[in-house]
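# Sequence unavailable; structure follows:
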């Protein structure tokens, strides 16, 4: 049977460079105000000079066709340049866009690293590949684990695929997958914290992601029918569901915060905070910080006791469609 893949739409992400790069910040302000030509004009010379945040932003501009004519090949080139300098969001977007453009085999290494950091769209793609034995050797326990992680992050496609997997993956392999999924959750925190420690980029501000196309995960040609009621009686909403970790508790006097974006208008930061409080369980327990620097207001929350706690909170925030990065104060 022909494999059917969901086409994942990458979120609209704009990166804000460290304050020293005033032109990058000016470009972000212009972008947020809808002046895309001005934003691209500010970023282009810095990108050509090698600034990874500006390179990432140029990739976004060409992918979305804002300020320039949409050109996926040029977007990929800018993402590759930024990724080569350790820009994590560039690597995430590079893998997703390569996959969407048909270079699935070339995208797989990037998607695997993104999946290890907890990127749910990458987890969905890699999990589908492992289930179908497409691009990678078939591995149903790991496929089930990755699909559980993506579903727990709120990706509707993954939840639908899990229900189909329950019809074909034997109970023993599903149990193995659940154990893997819990182990993946702890490793994602470490991988994300390590990635954040190796990049100079400050948090990115993300617009709401466009809806994801509905995915269909067909059974592979040699899939076995459910062997007994012992399998069919266990649903994804029951015993096979992954238990998602609660966000870490706020720590009085902790040295860590999470940064959710930088904005030219304080009202936009307040609006994002209000929106996220309704989407992220436990976020309202944290203190809101609006850190002003020049014409920019940075939205932060905390305090948290450690980098691991900050990374865990970021994972929950990212699952709600916003971007996030731990910051030590």
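On my side now, so go ahead. Worth saying up front: this structure is predicted, and the values here are computed from it rather than measured.
# CA atoms for contacts and neighbours, from now on please.
Will do.
# can you pull out the strands in the protein?
Applying DSSP state E to the chain gives strands spanning 13-15, 204-206, 256-263, 287-293, 296-304, 325-328.
# Who are the packing partners of the last one?
Applying 3 or more CA pairs under 8 Å, 6 or more residues apart in numbering; DSSP states H and E, one finds that strand 325-328 makes contact with helix 171-197, strand 256-263, helix 307-319.
# quick one, what contacts residue 75?
58-63 (CA atoms under 8 Å, 6 or more residues apart in numbering).
# got the contact list for the closest residue to residue 106 other than its chain neighbours?
Setting aside the residues directly before and after it, residue 106 is nearest to residue 98 in space (CA to CA, 6 or more residues apart in numbering), at 7.3 Å. Contacts for residue 98 (CA under 8 Å, 6+ apart) come out as 76, 104, 106-107.
# Serialize these to a markdown table and add fields for distance to residue 205 and neighbour count.
What follows is the contacts of residue 98, written out as a markdown table (distance: CA to CA, whole Å; neighbours: other CA atoms under 10 Å):
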| residue | distance to residue 205 | neighbour count |
| --- | --- | --- |
| 76 | 20 | 24 |
| 104 | 28 | 19 |
| 106 | 28 | 13 |
| 107 | 24 | 21 |
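# Quick check: the farthest pair among those?
The largest separation in the contacts of residue 98, counting by CA to CA, is between 76 and 104 at 13.9 Å.
# hmm, back to that, distance of the residue nearest to residue 106 from residue 79?
10 Å (CA to CA, to the nearest Å).
# what about the helices in the protein?
Secondary structure of the chain (DSSP state H): helices at 22-32, 36-48, 52-64, 72-84, 88-100, 104-116, 120-132, 140-152, 156-165, 171-197, 229-232, 266-277, 307-319.
# Neighbours of residue 267, how many?
Residue 267 has 11 neighbouring residues, counting by other CA atoms under 10 Å.
# structure B:
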């Protein structure tokens, strides 16, 4: 009994009452209270808590509650990754795969990304799909890419759903299937992916893999345009010029043409057509363009 009491006393000394737990840290972090999270996570990370090491590494990487410091981030992420933490492996993989960083190491980054993907992390599976698609200039392996994207898409990873839909649309790595493509791209569009909104709008407008409806297709294109997609902005400008799916409105057309051009999607044909507007119409279009604020992409 005396030994048990002594052991309990030592345990209480080792774990002071009121000491923060990793759940406390996560709660502060999720609430955006990075100063508190940083203070509480350091002792846990120094004690070898894997989740704490990963979280501390991410905070240094992202400059949350502390000045951004990639070297220190790696110091904490690496031991967590070595112990099998998939999110730490993924974060480290992104660091090594950053071609703009002097630390760039494709082989090391690919290895870590694969480990995280094989552990079931959807974002890592998506990135493996991109890598297999030739994102770094390698010869594309679309079958492998589709396999990874399917795994991520099955977990609801939005970008994976969109990109997998594109593969079905083009018949790369999977059988060409416009219906399956429209289904996947439509799901990603519903979740707010601007590229998916653009492509789904085109599919609906043309009736590819889904029932044709120019009005609904135009609305999807407008949603993508409002989120800052320059290709969508250009297409919306054309819709308003010709009155396709929307009421003809040259001023609104010029607004979207101005925005698309500013984003690098110039259209000489539209410029020529819209040059015929009155000065008052041009001023109104410019005012609308100047007042435009893109909808934030979640």
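That came through fine. The model shown is predicted, which means the values in this text are computed figures rather than measured ones.
# Turn the helices and strands packed on strand 325-328 of the first structure into a markdown table, including distance to residue 72 of the first structure and mean neighbour count.
A markdown table is the format used below for those (distance: least, CA to CA, whole Å; neighbours: other CA atoms under 10 Å):
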| stretch | distance to residue 72 of the first structure | mean neighbour count |
| --- | --- | --- |
| helix 171-197 | 26 | 18 |
| strand 256-263 | 26 | 26 |
| helix 307-319 | 25 | 24 |
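# My guess is residue 135 of the first structure contacts residue 106. True?
No. Using CA atoms under 8 Å, residue 135 of the first structure makes no contact with residue 106, being 9.8 Å away.
# how far away is residue 171 of the second structure from residue 146 of the second structure?
Residue 171 of the second structure is 10 Å from residue 146 of the second structure, by CA to CA.
# These two: which has the busier surroundings?
Remark: of residue 171 of the second structure and residue 146, residue 146 carries more neighbours, 27 against 15, as counted by other CA under 10 Å.
# just so I know, which of the strands of the first structure lies nearest residue 195 of the first structure?
So among the strands of the first structure, strand 325-328 is nearest, using CA to CA, at 10.2 Å.
# Just give me the neighbour total for the closest residue to residue 206 of the second structure other than its chain neighbours.
Spatial nearest neighbour of residue 206 of the second structure, excluding adjacent residues (CA to CA, 6+ apart): residue 212 at 5.8 Å. Using other CA under 10 Å, residue 212 of the second structure has 15 neighbouring residues.
# for residue 114 of the first structure, same thing?
Neighbours of residue 114 of the first structure using other CA under 10 Å come to 26.
# That one touches residue 122, doesn't it?
Yes. If you go by CA under 8 Å, residue 114 of the first structure and residue 122 touch, sitting 6.0 Å apart.
# overlap in contacts of these two?
Listed as contacting both residue 114 of the first structure and residue 122 by CA under 8 Å, 6+ apart are residue 92.
# Now do residue 267 of the second structure: how many residues are near it, please.
15.
# same deal with residue 71 of the first structure?
As a burial measure, residue 71 of the first structure scores 14 neighbours (other CA under 10 Å).
# ok, it - contacts?
Applying CA under 8 Å, 6+ apart, the residues near residue 71 of the first structure are 62-63, 65.
# Equivalent analysis for residue 55 of the second structure, please.
Neighbours of residue 55 of the second structure in contact, by CA under 8 Å, 6+ apart: residue 41.
# Now do the same for it: its match in the first structure.
Taking TM-score structural alignment, residue 55 of the second structure has no aligned residue in the first structure.
# and the next element down the chain from the helix or strand hosting residue 55 of the second structure?
Taking DSSP states H and E as the definition, residue 55 of the second structure sits inside helix 50-62. Following helix 50-62 of the second structure in sequence order, the next helix or strand is helix 70-82 (DSSP H and E).
# Now do that following helix: which range of the first structure does it align onto?
Under TM-score structural alignment, there is no match for helix 70-82 of the second structure anywhere in the first structure.
# residues making contact with that helix?
By CA under 8 Å, 6+ apart, helix 70-82 of the second structure touches 45, 50-51, 53-54, 56-61, 87-89, 91-92.
# hmm, try it at 10 Å
The contact list for helix 70-82 of the second structure (CA atoms under 10 Å, 6 or more residues apart in numbering) reads 45-46, 48-63, 84-93, 95, 103, 112, 115-116.
# Report the buried members of those residues.
Neighbour counting by 16 or more other CA atoms under 10 Å classes 45, 49-61, 85-93, 95, 112, 115-116 among the contacts of helix 70-82 of the second structure as buried.
# How much space separates the alignment partner in the second structure of residue 47 of the first structure from residue 195 of the second structure?
Using TM-score structural alignment, the equivalent of residue 47 of the first structure in the second structure is residue 153. Plainly put, residue 153 of the second structure is 16 Å away from residue 195 of the second structure if you go by CA to CA.
# The two: which has the busier surroundings?
residue 153 (25 against 22).
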